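Trainee: Next comes the sequence, and after it the predicted model I'd like to discuss.
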Amino acid sequence: MSAPTETPTNKPAETLSEAARRRTFAVISHPDAGKSTLTEALALHAAAITSAGAVHGKGDRRGVTSDWMEMEQARGISITSAALRIDYGGCVLNLLDTPGHADFSEDTYRVLAAVDCAIMLLDSAKGLEPQTLKLFDVCRARKVPVITFVNKWDRPGREPLELLDEIEQRIGLRPTPLNWPVGIAGDFRGLIDRSDDSYTKLHRTPGGATVAQEERLDHDRAAEIEQDAWIQAREELELLGEIGADYDEESFLAGVSSPVLFGAALPNFGVGQLLRALIDLAPAPSPQADAAGVPRPIEAPFSGLVFKMQANMDKAHRDRMAFVRVCSGRFDRGMVLTHAATGRPFATKYTQAVFGAERHTIDTAFPGDVIALVNAQALRVGDTLYEGPKVEFPPIPSFAPEHFAVARALDAGRYKQFRRGIEQLDTEGVVQVLVSDVRGEQAPVLAAVGPLQFDVVKHRMEHEFRAPIELAHLDYGLARRTDAASAPILHGLSGAEVLTRRLDGELLVLVHNKWRLRVIERDNPGLVLEPLLAGGVEDGS
């Protein structure tokens, strides 16, 4: 492939230089592992904010920056992804905070399509939990390298060597600790940096609202102060050296090993070391493969992938934003791009960078950056925008839904608002919207990965679109892809219902459970009943 030509909007050398400074990553974890707290702590250490807050703040402590949605602040959980751009250490860190709750796994999957690295956050007491395992499987499927951060070391938990063994045994990822805690979980004294064998003693700040105070101690002083905790840590470090648990760049980038750091996000212990590891170890943007499998060079003309749609972030304007990961080239606000799905031009006059719910106009962006295009009515999740020669990236698959409910407007006089709201939530991917000839457009079937998605739909329909709805839950637990020839036969079977997925026109059949599905398959061997994506892999239930 010939080198890209330099034009006023495409300067390959500049693009390569700027891309090398970018680190685009996501934080993934099981609920309650401290993900939003870590996100806030990273921003605090990078001096992007001046005071950290907890989700359930007390006194004058405010809510977490990344949890901007009203429901998130009320419930204390992340239910939508958020983008935070942070300048630190000569690099641009694009942190994509993901929903912590398992019911919003699909949103997390979309985010992982837009990052180059992931931080896998573990609770020191609980280790690998079900949601963590599912998300790691997605990282493995997408070949996203993983840095592990063992959180909450300031609280009672498990032995560090036990946690490392669990990582290797359960997910086949070789852990390579970059630092090592002095003091057992719940009696956190400080951290030994394995790269230079230095020791940093940590001092808690009031409420963890500011950066933790760090004190460097030589080995003699550390042994005098920490006593038995120091001796134990040194013995464990010797064991790590004997088994060869040392960082290896090639195996990390290949997804074979994972650098491990210990810390505690709430009091801001060890967060600075994590930031430095991101800058030093996390990969910069690399060429992305298009739908044909051909990598698009970083320095090629602009291309970007829409990985998220979000409406009404600004209550005053009720706008709709498309979050785009820049895959190649330089972006300049005002440039006219091509929408790959339609071939039509797309203007970029209103383009912003976001920091949680805060936003400001952005004029330029480079590979790895996330830009938000305002009032992007024509775009959908998985769309490609480009300049110059056509490129289209692979679509982002939808998850296999397991929960279904019929939605109806409570006020028939607000049916237009009802339709507009349902279509908007469908476009954003909050739920999948299915329709059928039997039920009609006025009673769409909402399909979700988890039931909490329905709570989000009801809340947003009432408060954003002023069209309250009622939901009638359906007794189905599986969805399968079918075809026009199979649909009439399936329509006549008990325990099954055929609907159309609105976005792509595919036919889906809903089935009560896997046992009913097996009976249908046994009695009708010629029917098309294809599994959908579930958690990054094909759903074979």
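Mentor: Ah, there it is.

Trainee: Only C-alpha atoms from now on, for both contacts and neighbour counts.
Mentor: Noted.

Trainee: pretty sure residue 145 contacts residue 252?
Mentor: Yes. In this structure, residue 145 is within contact of residue 252 by C-alpha atoms under 8 Å, at 6.3 Å.

Trainee: Please identify which of the two sits among more neighbours.
Mentor: Ranked by neighbour count (other C-alpha atoms under 10 Å), residue 145 and residue 252 place residue 145 first, with 26 against 23.

Trainee: which ones are touching that one?
Mentor: 116, 117, 118, 139, 252, 253, 254, 255, 258 (C-alpha atoms under 8 Å, 6 or more residues apart in numbering).

Trainee: follow-up on the earlier one: shared neighbours, residue 145 and residue 252?
Mentor: By C-alpha under 8 Å, 6+ apart, the residues touching both residue 145 and residue 252 are residue 258.

Trainee: can I assume residue 150 sits in a strand?
Mentor: Yes. Counting by DSSP: H, G, I helix; E, B strand; the rest coil, residue 150 falls inside a strand.

Trainee: residues near it, how many?
Mentor: 23.

Trainee: Comparison target below:
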Amino acid sequence: MQMEKDRGISVSASAMSFDFSGFRFNLVDTPGHSDFSEDTYRTLTAVDAAVMVIDGAKGVESQTQKLFEVCRLRDLPILTFCNKMDRESRDTFEIIDEIQEMLAIDVTPASWPIGVGRDFIGCYDMLRDRLELMDRADRNKVAESIAIEGLDDPKLAEHVPAHLLEKLLEEVEMARELLPALDPQSVLEGHMTPIWFGSAINSFGVKELMDGIGKYGPEPQPQSAEPRQVSPEEKKVAGFVFKVQANMDPKHRDRVAFVRMASGHFKRGMKLTHVRTKKPMAVSNPVLFLASDRELAEEAWAGDIIGIPNHGQLRIGDTLTEGEVLKVTGIPSFAPELLQTVRAGDPMKAKHLEKALMQFAEEGAAKVFKPSIGSGFIVGVVGQLQFEVLASRIELEYGLPVRFEASQFTSARWVSGGKAAVDKFINANKQHIAHDHDGDIVYLTRLQWDIDRVERDYPDLKLTATKEMMV
């Protein structure tokens, strides 16, 4: 996205698939900024392990902690990469200590940095007993890798300056005494994380991390669904949509549904059943992603992520199977924390604005509520930055300048209960009632007191802050 290039941050999750040293990798990059945490939560339902990237100078940041909690709820194995070691960064023990303290997880070093900032020359690979040296002159040059026999090998002195070597020997000895040894089973259970050090801008340390993911990361895991779990070894194809992205290519009004394959061997042209509508769907042009490039996917297996271009039939949480009625569970939709009304700069373009908002609502980029009384829409998001992203995307993709204005409401809750109770509640609270893009009833609140009052006066109703994205 243009905005991502301008600001230098991810505002939307993106996927890429590639082969590396005998393994098939499906990487999903998620926004690190806490304002886009909902997109990240949903993406985490589609992955089997997470790579936590930490800045060598900043250490564990607040959004890292939030995302880590989500990984922990799902017992995801976590592998850690400490980046920007070629800049001034903190003491290695301090970084490891902070991860252990703040995230309550055992950390075991897979590599150890030699020098720091300007003195950083590479890493000692503690798992394979090798010296990895970085070439500062050429970013695209692969690091020189030298096999050594233990830390008393005289070869070390040939490549590492004396003052750095002395520090390395002392630190590695301390690390081996104080920190736990790598236990592959504990990594798979999510209790331990191996940490690699490097500098991504210099392409250093990334290859070792990739080797580590191949060796210690899990294979595709069973997927929780109703009425039964889906196992990756099953012969029948099943997959679910965890993200929808509109207008990925600005030249075409396309929408791509990102589908995580849960089982079976998918082939291009297959007819799959769209469980929500019970209609067959021929998947004739599925794509695989590599950054901004796409290629046709002739086949896919469990664990792969493919993109299915469509005209709005597929939504987040939809399941595709070979006929069996399965519904994937655990894809959440959160109540927004900020609500604003939206108006088009040109009042004649209200219809265009509605179309744009519905598209973003189906994509999960924002919640869009239509109040029962009055015209216009109320847009709800998790973080302030999302309003800026929405305004910029509506202008870029639809040519519609819009403005967001303060709303009298501060939060929203989904309403559920018996039909008679819900009807009685709606008639008594019309000015607070709205519908989301799925047509579900939403209660818009001004204060916490509104929620307490409803819970007191209408015990048969349930107000919820999350909604399962399952139809």
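Mentor: Thanks, I have the structure now. Just so we're clear, the structure is a prediction, and the values are computed from it rather than from any experiment.

Trainee: sorry, back to before: mind giving me the PyMOL select for the contacts of residue 145 of the first structure, buried ones only?
Mentor: Only the buried entries of these go into this PyMOL selection, using 16 or more other C-alpha atoms under 10 Å:
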select buried, resi 116+117+118+139+252+253+255+258
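
Trainee: so of the contacts of residue 145 of the first structure, which ones are in helices?
Mentor: 139, 252, 253 (DSSP state H).

Trainee: In TSV: those, plus distance to residue 155 of the first structure.
Mentor: Below are those laid out as TSV (distance: C-alpha to C-alpha, whole Å):
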residue	distance to residue 155 of the first structure
139	28
252	29
253	31
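
Trainee: what residue of the first structure matches up with residue 333 of the second structure?
Mentor: Using TM-score structural alignment, the equivalent of residue 333 of the second structure in the first structure is residue 398.

Trainee: Could you list which residues are in contact with that match?
Mentor: Residue 398 of the first structure neighbours (C-alpha under 8 Å, 6+ apart): 106, 532, 533.

Trainee: I'd like to know which of the contacts of residue 145 of the first structure is nearest to residue 309 of the first structure.
Mentor: Distances from residue 309 of the first structure to those, taken as C-alpha to C-alpha, are shortest for residue 116 (20.0 Å).

Trainee: Residue 263 of the first structure versus that closest one, what's the distance?
Mentor: As judged by C-alpha to C-alpha, to the nearest Å, residue 116 of the first structure and residue 263 of the first structure stand 23 Å apart.

Trainee: Please apply the same query to residue 507 of the first structure.
Mentor: 48 Å.

Trainee: quick one, what contacts the aligned partner of residue 355 of the second structure in the first structure?
Mentor: Here residue 355 of the second structure is matched to residue 420 in the first structure, going by TM-score structural alignment. When contacts are counted by C-alpha under 8 Å, 6+ apart, residue 420 of the first structure is found next to residue 465.

Trainee: Can you tell me the element residue 420 of the first structure falls in?
Mentor: helix 415-428 (DSSP states H and E).

Trainee: Onto which residues of the second structure does the helix or strand following that helix map?
Mentor: Scanning forward in sequence from helix 415-428 of the first structure by DSSP H and E, the next helix or strand is strand 432-435. Counting by TM-score structural alignment, strand 432-435 of the first structure falls onto residues 367-370 of the second structure.

Trainee: Next, the mean deviation of that stretch compared to the first structure.
Mentor: Superposed on the first structure, stretch 367-370 of the second structure shows a mean distance of 1.0 Å to its aligned residues (mean C-alpha distance after the TM-score superposition for the first structure).

Trainee: residues in contact with that stretch?
Mentor: By C-alpha under 8 Å, 6+ apart, the list of residues contacting stretch 367-370 of the second structure from outside reads 336, 357-358, 361, 376-381, 434-437, 442.

Trainee: ok, the residue lying farthest from the centre of the second structure to residue 165 of the second structure distance?
Mentor: Here the second structure reaches farthest from its C-alpha mean at residue 154, the gap being 45.3 Å by C-alpha atoms, centre = their mean. For residue 154 of the second structure, the distance to residue 165 of the second structure (C-alpha to C-alpha) stands at 11 Å.

Trainee: Residue 21 of the second structure too?
Mentor: 31 Å.

Trainee: Show me which of these two is the more surrounded one.
Mentor: Counted by other C-alpha under 10 Å, residue 21 of the second structure and residue 165 do not tie: residue 165 has more neighbours, with 17 against 9.

Trainee: Return the residue of the first structure aligned against the more buried one.
Mentor: Checking TM-score structural alignment: residue 165 of the second structure goes with residue 230.

Trainee: same question, residue 136 of the second structure
Mentor: Aligning on TM-score structural alignment places residue 136 of the second structure opposite residue 204 in the first structure.

Trainee: Same question for residue 101 of the second structure.
Mentor: Looks like residue 101 of the second structure aligns to residue 169 there (TM-score structural alignment).

Trainee: From the contact counts, what lies against the helix or strand where that match lies?
Mentor: Mapping residue 169 of the first structure onto the secondary structure by DSSP H and E places it in helix 160-171. If contacts are counted by 3 or more C-alpha pairs under 8 Å, 6 or more residues apart in numbering; DSSP states H and E, helix 160-171 of the first structure sits against strand 174-177.

Trainee: Buried residues in the strand it packs on, which are they?
Mentor: 174, 175, 176, 177.

Trainee: after it comes which helix or strand?
Mentor: Next along the chain after strand 174-177 of the first structure, taking DSSP H and E as the criterion, comes strand 179-182.

Trainee: against the second structure, where does that next one fall?
Mentor: Using TM-score structural alignment, strand 179-182 of the first structure pairs with 111-114 in the second structure.
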